[in-house]
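[1] Below is the structure, and that's it, no one-letter string:
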């Protein structure tokens, strides 16, 4: 039985990856410090014989007993609310964290896949974004703690690949959605659905002409699975190229939820990207992958998940109290 370590295991994408690999017959070691993760996402895996959980922060030394075949590094705050509240932890998990995991992978001779992000492209000057675009990122903006951390993580991974000959893979993940997202984490889909369910007007920043491309979680996991077992070592975009403006998307959410809220407009945050659309030519050619779930189907499933959350979750404004973490 191959053994795989998945960091960020109690998070949104990480928990779905734990499901996939456990169901494929791997022995899954989940790791999370639970700053933004939630044990409810993986409680159903705890009774299984091929799953174990380690409550640990990967910015500290990581030890795993026995053999290890694969590592998926998905530990990181990934929403604006999180990485603006805990900027230093966001920087550390993609610098100290990746250094620790690369050292572990080297020692275990394990293949390592990192979760990078479309945010490495910043506010792009080319459209759609292909992997050979180097990006337009403001290193000292509030968003820079996430964008630059991920860019450094890619550089560190490629340095270990070239210098030590290690097996590494880099996934540039575009906006992904589905069940287990946190309702009030500041990302577009849970923000809109949460407002609709509470009877609030939907908040659009700027004039709403900025675009996003949303990939359903099942498609995302399939793309990551194929990338891990491919022979390709340069970055690969994993996302859905179907693009929509935020203003039009807000209208879709109102229609989906059957509510009659208005759309209200607020100032655009600093360095918020105006366009997001992946060029997935590499994923199609190298992985034989492209998304299968259309947005209407994926949003229906996501809405059903959020609609069935307990009322106290719906009305919770923030996920956790970060006060004990901010100054570390």
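    Here it is on my side, so go on. Note that this is a predicted model, so its numbers are computed, not measured.
[2] C-alpha from now on. contacts and neighbour counts both.
    OK.
[3] now the strands for the stretch 201-328 of the chain?
    202-205, 211-213, 215-216, 236-238, 243-245, 263-266 (DSSP state E, counting those that start in this stretch).
[4] Identify whichever of these lies nearest to residue 95.
    For residue 95, the closest of the strands of the stretch 201-328 of the chain is strand 236-238, at 20.4 Å, according to CA to CA.
[5] if we can go back for a sec, how about a markdown table for the strands of the stretch 201-328 of the chain, with mean neighbour count and distance to residue 319 added?
    A markdown table is the format used below for the strands of the stretch 201-328 of the chain (neighbours: other CA atoms under 10 Å; distance: least, CA to CA, whole Å):
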| stretch | mean neighbour count | distance to residue 319 |
| --- | --- | --- |
| strand 202-205 | 20 | 19 |
| strand 211-213 | 20 | 24 |
| strand 215-216 | 24 | 22 |
| strand 236-238 | 28 | 27 |
| strand 243-245 | 17 | 27 |
| strand 263-266 | 14 | 23 |
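[6] Take this one as well and set it beside the first:
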């Protein structure tokens, strides 16, 4: 059966990054023609992408709205869709320290992509959003004023811009609200998210540090499952705001224990006092995603085992270099 993405011309921002590179890989597997936009074509990250005549890599910063608009308007043949993955992200501490910059960068990127799509007559824009925009039950619109997190606010603003473009300009926007993503090609370094940060410390022989009592619940989805679900739902055009995740939750301390067990290393977990209350988390309502997709995402245990195999193959016994979160 032919894929609805077969033969489509798609531009992916952040195309050599963690999430974007998986979109590129999956779209190529569906028979799409893909332009992967990156600020710099890092040689190691280029090896993540398959050798495919349908792929081209474009090296420029999408924060440059003029350059992005030119690339979109001059694309031949005209692009059918944009998948927007570029942006600033990181762990909780990184987000706290850089909230202003994150908000500024991510909103500018979203505006550049949406305005460029409008001017170039591109029908479909998929914009990676986050379940963090949603303080209540899944699928409920974010209410401004409930968060001082620049990252969550940036995603909420991007969603609002996308809704305006959908209503005023007829752009077919799709907003997948991702749970915590993990899997191969994730970013390491000072701003690493919780799973690669824990993984790095355990393999270095260090203790994993957990804030508070470690009972905060988190929901994760393997990045390839998230991409697969997104492309299926976006192609249907039945829902345009969907939480992408699983109903499975795990506490931070249990996550650390699971990683120690999968790595076959004795547990070393240190709890740290924190001055502020840590978000407790909740199970996500992923009923819409489950209704519109034809597969069951892998369990966290299975996904982590796969991630560990990739990590060992990619880095061996070496510590990975600290790649920046933005710049993909």
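    Arrived safely, thanks for sending. All figures in this text were calculated on a predicted structure; none of them were measured in a lab.
[7] Give me the TM-score for this pair.
    Scored against TM-score structural alignment, normalised by the length of the first structure, the superposed chains reach a TM-score of 0.86; 311 aligned residues with a CA RMSD of 2.6 Å.
[8] before we move on, the earlier item: can you list the strands of the stretch 201-328 of the first structure in TSV and add distance to residue 146 of the first structure?
    TSV is the format used below for these (distance: least, CA to CA, whole Å):
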stretch	distance to residue 146 of the first structure
strand 202-205	20
strand 211-213	18
strand 215-216	20
strand 236-238	18
strand 243-245	23
strand 263-266	23
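[9] With respect to residue 19 of the first structure, which of those strands lies nearest?
    Nearest to residue 19 of the first structure, of all the strands of the stretch 201-328 of the first structure, is strand 215-216, at 15.5 Å by CA to CA.
[10] so how far does the closest one sit from its counterpart in the second structure?
    Overlaying the second structure shows strand 215-216 of the first structure at a mean distance of 1.0 Å from the equivalent residues (mean CA distance after the TM-score superposition for the first structure).
[11] still on that earlier bit, can you tell which of the strands of the stretch 201-328 of the first structure is closest to residue 252 of the first structure?
    Taking CA to CA, strand 243-245 is the member of these nearest to residue 252 of the first structure, at 10.2 Å.
[12] superposed on the second structure, where does the closest one end up, distance-wise?
    Strand 243-245 of the first structure, aligned to the second structure and superposed, deviates on average by 0.8 Å (mean CA distance after the TM-score superposition for the first structure).
[13] what span of the second structure lines up against that strand?
    Mapped onto the second structure using TM-score structural alignment, strand 243-245 of the first structure covers residues 249-251.
[14] just stretch 188-195 of the first structure next, same as before
    Aligned by TM-score structural alignment, stretch 188-195 of the first structure falls on residues 194-201 of the second structure.
[15] Give the buried residues for that stretch.
    In terms of neighbour count (16 or more other CA atoms under 10 Å), stretch 194-201 of the second structure has its buried residues at 194, 195, 196, 197, 198, 199, 200.
[16] can you pull out the helices in the stretch 201-328 of the first structure?
    In the stretch 201-328 of the first structure, the helices defined using DSSP state H, counting those that start in this stretch lie at 217-228, 246-257, 281-282, 295-307, 311-314.
[17] Which one of the ones you listed lies nearest to residue 126 of the first structure?
    Using CA to CA, the nearest of those to residue 126 of the first structure is helix 281-282, at 15.5 Å.
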